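In: sequence first, then the predicted structure, then my questions.
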Amino acid sequence: MLRQVLQTVEAAEGPITLSELSRRLNIAPGALAGMLEHWAQRGRLTVDGGSACACADGGGCGSCSGAAVCPFMARLPRSFVAVQTIERRDAMD
């Protein structure tokens, strides 16, 4: 099952969320989260923390001094991306 999770993330065109992966594989999100953590710890996946600020792209709203206090901060779902083979090889060197 672990291998199937990794293969599904690798086959995805871009980041994939836990809920989408759960739906595709018909695995409970709680069980799937542990499997994804396994692959992330082994360097096979990267995890996007999932937050975005409307002014973070340089537009600047001028009302905040940082993302921790920004009133326009949105919590996005975490997403997962397979690490490419070349990136993994570079990290091991």
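Out: It's in. A quick note: this is a predicted structure, and the numbers were derived from the prediction, not measured. Residues are numbered from 1 along each chain as shown.
In: from here on, just use CA atoms for contacts and neighbour counts.
Out: Fine.
In: select the longest helix from the chain.
Out: Of all segments of type helix in the chain, defined using DSSP state H, the longest is helix 29-41.
In: just the buried residues of that helix, please?
Out: Using 16 or more other CA atoms under 10 Å as the test for burial, helix 29-41 gives 32, 35-36, 39-40.
In: want to compare, so here's the second one:
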Amino acid sequence: MKGFIRNVTLLLMLLALPVIASAEVVNINKADAQTLASELKGIGASKAEAIVKFRQEHGSFTSLDQLTLVPGVGDKLLSRLRPMLSLDSD
């Protein structure tokens, strides 16, 4: 029975791998509102527009933590999105 459970668990992990690997990293300093909303789960049109507006008013983000200054983006959401975000300026 242990072997069966282990094999089922391994199979499920292997099936999930393409989904995990396909997650794109989004550059919050370059992405437009449409890209933010479509690529980041939990970011709808209004939050995406707020992120772009904040960036236009305050300049590029220098830290992912600055996203919590955007209305509607809290610590919990940022924690979940952090692996999918980039600050690259090139």
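Out: Ah, there it is. A quick note: this is a predicted structure, and the numbers were derived from the prediction, not measured.
In: quick one: TM-score?
Out: After superposition, the two chains reach a TM-score (TM-score structural alignment, normalised by the length of structure 2) of 0.31; 39 aligned residues with a CA RMSD of 3.2 Å.
In: circling back to that earlier point, could you work out the most separated pair of the buried residues of helix 29-41 of structure 1?
Out: L32 and A40 (12.3 Å; CA to CA).
In: still on that earlier bit, what's the closest of the buried residues of helix 29-41 of structure 1 to I16 of structure 1?
Out: Out of those, the member with the shortest distance to I16 of structure 1 (by CA to CA) is L36, at 11.3 Å.
In: could you pull out the helices for structure 1?
Out: Using DSSP H, the helices of structure 1 run over residues 2-11, 18-25, 29-41, 85-92.
In: any chance of the ones you listed in TSV, plus distance to V47 of structure 1?
Out: Output for the helices of structure 1, formatted as TSV (distance: least, CA to CA, whole Å):
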stretch	distance to V47 of structure 1
helix 2-11	11
helix 18-25	10
helix 29-41	7
helix 85-92	15
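In: which of the ones you listed sits closest to S79 of structure 1?
Out: Of all these, helix 18-25 comes closest under CA to CA, at 6.5 Å.
In: so what does the longest helix of structure 1 touch, helix or strand wise?
Out: Here helix 29-41 of structure 1 touches helix 2-11, helix 18-25, strand 45-48, going by 3 or more CA pairs under 8 Å, 6 or more residues apart in numbering; DSSP states H and E.
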